[in-house]
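> Would you be able to build a 3D model of this:
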Amino acid sequence: MVSFGWKKKIDQSVVKRSREEFEKDAKDVVDEDEIIIQNGEVDWLSLAPKRNCTVALEDSLAKAGRLKTEGGTLAEAERYWEALKKWDEALALTPKDATLYEMKAQAYLQLCEVFPAVQSASKAVQLAPTWWEAYQTLGRTHLGLGEVKLALRSFSKAFHINPSDQELWEEDLQWTLSLLRRKQTMKDQLETVVQQSRISIRTVEEESEESASESTALSDTEAESRLVQFTSGSDEKHEGEQKLRRLPGNYVQMRDTG
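Have a look, this model is predicted:
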């Protein structure tokens, strides 16, 4: 059977001697560190604690530019919804980029999404009030909405900012003016047709009233003639009855036995 007991203690002199040697070595190390610090030879960066960190490969502007370029490439390939997604990601990084809103408006027009196109173009004009292409795109969105006068106003502002652009003058401003003139011409023609129809309706009503009055007069005349005929016929009947009542002298009248 194993018996348990206290372990034999180490001699106190040995413990004391070991402690003194350890304190002496530690003091020498501390003295050396103080000398290095006083001389300015310490590297504080090496003494700083290490932290887990990731280095950004690109900043927000660079990423937004990359997303904008990718969206433009997708739009050229007619992949408009994917392009819109890229531009929305870019706007999350650079929300005040008017070119992104202008490109979104063009993509929405290609997709026949007129109301989002107007909103995006209006935002582009709000962010860049001196950019003529934003007004041009806004005018085209107004044309898609059927607002010809608003489109003409936007094209006029764009041409006022950049009067040297031939495409803006011919394909946008002049064409919108022709649409406005055509609309006015059709409106005048419609008013003329309405006036003519009103005149014809009045003529028909007058003719119907005249025919009604003539028919009323004829009916009155026929009634009078019939009344005259009836009156003359009744007179002749009375005369015949009177003639029948005047019996000849040799006529024997039979007694009514019924």
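> hey, let's count contacts and neighbours off CA atoms from now on
OK.
> Please, which helix or strand holds residue 124?
helix 114-127 (DSSP states H and E).
> What of residue 71?
Using DSSP H and E, residue 71 sits within helix 60-76.
> Remind me what that helix packs against, helices and strands.
Helix 60-76 sits against helix 80-93, with contacts defined as 3 or more Cα pairs under 8 Å, 6 or more residues apart in numbering; DSSP states H and E.
> how much does the following helix or strand past the helix it packs on deviate in direction from helix 60-76?
Counting by DSSP H and E, the next helix or strand C-terminal to helix 80-93 is helix 98-110. Here the directions of helix 98-110 and helix 60-76 differ by 20 degrees (axes from the mean of the first three to the mean of the last three Cα atoms, to 10 degrees).
> one more to put side by side:
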Amino acid sequence: MKLTWNKNNNNNKKRSREAIASYPNLPFDQQDPSHDDMQLQNQEHAHSQHQDKPSADALDSDFKQLAQSFQAQGNKLAEDGKYREALGKWETALNLMPENAVLLEQKAQVLLELGDAWSALKAATRATELEPSWAEAWITLGRSQLNFGEPDSAIESFGRALAIKPDSVEAQDDRKTASHLIKKRKQLHSSGLSTDKNRYMVGDSTESS
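Presented below is the predicted three-dimensional model:
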């Protein structure tokens, strides 16, 4: 049956939905008998996908466990003196846990062993940013600064370490080394030799010439 305007209705409105429904043979009023089944299947499929998808907490836990495994492997390699191999393991762990201060501090130590003072300085700095109340991180930063030729900054870092851990023999000894290097620099400056060498590396002779 074709829908038409109701000419007898002075309001000129279309038929209501109830009026149309009184004609059971209208093609658009019939629903596909499989419609409900398809809708149910779609809902079940969506629910199944939701159940199969791992939660964010589960993924974080898996990443953490994997990172800890790489960290442990790196620790063993470092203990055996295999610093480059250890660094590779720790780099992998840091890709999974980039905000891990312990890994960054360990990385800085190994980089110092490998002679890369600048990279050690960056790693140690980040470790102190993440854990500003960790004395060992400040000690490693101070040593990185010393090896990079910045004894003034190193003294500040060792001072931060001693403020946190006053009985740290390492920080006390390293601060003395930094103070001696600054004294040596002043002596060279007064003798007119500072233009040839402005930075002093750990391992330089600390005896006055």
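> Give me the TM-score for these two chains.
TM-score for the superposed pair, counting by TM-score structural alignment, normalised by the length of the second structure: 0.61. Supporting figures: 141 aligned residues with a Cα RMSD of 2.6 Å.
> coming back round to it: residue range in the second structure corresponding to the helix holding residue 124 of the first structure, please.
Aligned by TM-score structural alignment, helix 114-127 of the first structure falls on residues 117-130 of the second structure.
> Can you list the buried residues in that stretch?
Across stretch 117-130 of the second structure, burial judged by 16 or more other Cα atoms under 10 Å covers 117-128, 130.
> helices or strands next to the strand or helix carrying residue 47 of the second structure in the packing?
Per DSSP H and E, residue 47 of the second structure falls inside helix 35-52. Under the contact definition 3+ Cα pairs under 8 Å, 6+ apart, helix 35-52 of the second structure sits against no other helix or strand.
> And the helices in the first structure?
Here the first structure has its helices, by DSSP state H, at 12-39, 44-47, 60-76, 80-93, 98-110, 114-127, 132-145, 148-161, 166-167, 175-245.
> would you list the ones you listed in TSV and tack on distance to residue 53 of the first structure?
Output for the helices of the first structure, formatted as TSV (distance: least, Cα to Cα, whole Å):
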stretch	distance to residue 53 of the first structure
helix 12-39	29
helix 44-47	15
helix 60-76	18
helix 80-93	22
helix 98-110	32
helix 114-127	36
helix 132-145	42
helix 148-161	49
helix 166-167	53
helix 175-245	58
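> Pull the contacting residues for residue 133 of the first structure.
Applying Cα atoms under 8 Å, 6 or more residues apart in numbering, we find residue 133 of the first structure in contact with residue 158.
> rerun that using 10 Å as the cut-off
99, 102, 121, 124, 125, 139, 155, 158, 159, 161, 162, 168 (Cα atoms under 10 Å, 6 or more residues apart in numbering).
> show me what contacts the second one?
When contacts are counted by Cα under 10 Å, 6+ apart, residue 102 of the first structure is found next to 108, 117-125, 133-138.
> Now check the first structure for the residue matching residue 71 of the second structure.
Match for residue 71 of the second structure (TM-score structural alignment): residue 68.
> Could you report the neighbour count for its match?
By other Cα atoms under 10 Å, the residues close to residue 68 of the first structure number 23.
> which one is it nearest to, not counting chain neighbours?
Nearest residue to residue 68 of the first structure in three dimensions, chain neighbours excluded: residue 87, at 5.8 Å (Cα to Cα, 6 or more residues apart in numbering).
> Residue 64 of the first structure now?
residue 90 (4.4 Å).
> Burial check on residue 69 of the second structure, number of neighbours?
Neighbours of residue 69 of the second structure (other Cα under 10 Å): 15.
> Please name the residues that touch it.
Here residue 69 of the second structure is in contact with 63, 75, 89, 90, 93 (Cα under 10 Å, 6+ apart).
> and if we set it to 6 Å?
Not one residue lies near residue 69 of the second structure by Cα atoms under 6 Å, 6 or more residues apart in numbering.
> Tell me how far it lies from residue 127 of the second structure.
20 Å (Cα to Cα, to the nearest Å).
> so how far is residue 76 of the second structure from the most centrally placed residue in the second structure?
Residue closest to the mean C-alpha point of the second structure, counted by Cα atoms, centre = their mean, is residue 98 at 2.5 Å. Distance, residue 98 of the second structure to residue 76 of the second structure, by Cα to Cα: 20 Å.
> again, but for residue 46 of the second structure
According to Cα to Cα, residue 46 of the second structure stands 46 Å off from residue 76 of the second structure.
> Over to residue 112 of the second structure?
Counting by Cα to Cα, the gap from residue 112 of the second structure to residue 76 of the second structure is 18 Å.
> The second structure: matching residues for stretch 21-40 of the first structure?
Aligned using TM-score structural alignment, stretch 21-40 of the first structure spans no residues in the second structure.
> if we can go back for a sec, tell me which of the helices of the first structure sits nearest to residue 54 of the first structure.
helix 60-76 (15.3 Å; Cα to Cα).
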